[in-house]
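Engineer: Turn this into a model:
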Amino acid sequence: MPKIRAVIFDCYGTLVDIKTNEDKDEVFNYVSLYLQYYGGTIDAEKLKYTYELEKDQLLRDSDERYPEVDLEQVFERILLKEGMYCPFLAESCCKLQRLISRERFQLFPDTLPVLREMRRAGYPMALVSDAQRVFCWEEGRILGISQFFDHMIVSTDFGFKKPDLRLFNVVCDLLNIPPAEAVYVGDNYERDIKGPKDVGMPVIIVDRNAGKEHKGIEPDAYVNDLWEAWNWIRNSG
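Structural biologist: Got it, this is the predicted structure:
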């Protein structure tokens, strides 16, 4: 295996410890109340129903094998139908929905120390994440990790998500590094192995709960935390 010269991370579940629940009553209750400030009359029940309807429609309209839905676009469609569209309102609804749905939002204890070690060692770093552009970068900034990444590839910018191999080709082009000389560090067996492997990139799976069952393509390494991933990377090649 060639020497690893760049590190590409998944975000949520790998670096960021997050739990969300969009089904909580408060989520759409508060978004509905917020819209009243802009003349909205849509109640929470209708808002939630329309939200799911528009999400499903965007998925059906996509020709992608692994389609991604931009939630800002979902709210834009809702607001247009309600006759109350204005440029910033869909973005604000997305961020409010995200804030209310969060039940846990923090870094894993090893995230910052390992990112600092990698930066000191001179490794270019990037993110490839199934995430919403409207809040992903800002959440990284809030938690203090955005500064470490040279590039951030977010699925909603492309309309498709992992394991689509194109996301990994894009990040390698931006880093100007062959896939075999980068490594992808993720946590999800279904989404984080096939894509990078399809372009010839090694994969490390961080299994913090140790012992998840997995059938399918194997990663190059299973580790329990980011420190073990860092040791694997340093000793590569």
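
Engineer: switch to C-alpha atoms for all contacts and neighbour counts from now on
Structural biologist: OK.

Engineer: Checking residue 113 next. Helix, strand or coil?
Structural biologist: helix (DSSP: H, G, I helix; E, B strand; the rest coil).

Engineer: One more, so I can put them side by side:
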Amino acid sequence: MKTYIFDLYGTLIDIHTELHNHKVWKALSDMYACYGAIYTPEQFKQAYLKFNKEEWKRVEELHPDTYIDIQFKNVFKRLFDEAPIHTEVLPIQDIETWLLFVETEFRRLTRIRCKPYRNTIKTLQTLKQQGHQIILLSNAQRSFALAEMGICDLIPYFDHMYISADYGIRKPEKVFMQKVLDDHQLDVCDCVMIGNEVGSDMQVAASCGVTGILLNTAHRKEKVIQKELESLQQEYPNFQYQIITSGDILEILGE
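Structural biologist: Below is the predicted model:
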């Protein structure tokens, strides 16, 4: 049995989000107003951008020289706490549940496209039928990832999921993948990391001694990708990799 460790976005799911739409900020400011936190749409947008940037800076200062990840709920909590005007409207009975709702609504409003790549489902089905283990290793917020995996019908195929915001670290931080290997006592010789980014997916695989398969779903020039991977191989001489330029992940099965 092999273990296939998959990235999510750009590998299994073709997704596009958009922040520069007035309707997004109007809907979010209206929602906050229902709970007494009053913003204009533009005020909400600017506060979100500011608080998001400051949250990244805060966490990076706590963990220097580490590829960290943040919890978006902290940004949305601060947006509520520091609203320009507060009025008594609807009380929030359970702040954690409310923040989860806000997160998922934010993602729904900003999501323009979300669909599995061609043959994503067929590949996962084939791997599962062959008895292989399938693990997710994604840089994401759990609320975003689970919702979008649900939309694309991917959840049933995964034996385990590792999502960066849950751990406060993200690829290519070595300890993120190492946790997967340690938790399940995996032999790196029996593992394959499949992703679409050299500096994230392939680097974390190389650092842990796991074979990498790079899916060129962005249709970058193969010569450029090859040069990046060769540079990575200089740092990790034993790193083995394969490039799939078509983006058809069924090719990893040799079909």
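
Engineer: now what about the TM-score between them?
Structural biologist: With the length set by TM-score structural alignment, normalised by the length of the first structure, the two chains reach a TM-score of 0.89; 229 aligned residues with a CA RMSD of 1.9 Å.

Engineer: what's near enough to touch the aligned partner of residue 179 of the first structure in the second structure?
Structural biologist: Under the alignment (TM-score structural alignment), residue 179 of the first structure pairs with residue 188 in the second structure. Neighbouring residues of residue 188 of the second structure by CA atoms under 8 Å, 6 or more residues apart in numbering: 181, 208-211.

Engineer: most neighbours, which of these?
Structural biologist: residue 210 (25 neighbours; other CA atoms under 10 Å).

Engineer: Tell me the residue in the first structure aligned with that one.
Structural biologist: Using TM-score structural alignment, residue 210 of the second structure pairs with residue 201 in the first structure.

Engineer: What count of nearby residues applies to the alignment partner in the first structure of residue 37 of the second structure?
Structural biologist: Aligned counterpart of residue 37 of the second structure in the first structure: residue 40 (TM-score structural alignment). Counted with other CA under 10 Å, the neighbours of residue 40 of the first structure add up to 15.

Engineer: which residues does residue 206 of the first structure contact?
Structural biologist: 14, 185-187, 222-226, 229.

Engineer: What's the separation between it and residue 195 of the first structure?
Structural biologist: To residue 195 of the first structure, residue 206 of the first structure is 16 Å away according to CA to CA, to the nearest Å.

Engineer: what's the burial count for residue 83 of the second structure?
Structural biologist: Count around residue 83 of the second structure with other CA under 10 Å applied: 17.

Engineer: would you list every one of the helices in the first structure?
Structural biologist: 25-36, 44-61, 71-81, 89-101, 111-120, 133-143, 166-175, 194-198, 226-234 (DSSP state H).

Engineer: before we move on, the earlier item: mapped onto the second structure, which of the contacts of residue 206 of the first structure hold?
Structural biologist: Retained in the second structure by both residues aligned by TM-score structural alignment, their matches' CA atoms under 8 Å are the following of the contacts of residue 206 of the first structure: 14, 185-187, 222-226.

Engineer: Apply the buried test to the contacts of residue 206 of the first structure and list what passes.
Structural biologist: Neighbour-count burial (16 or more other CA atoms under 10 Å) applied to those gives 14, 185-187, 222-223, 225-226, 229.
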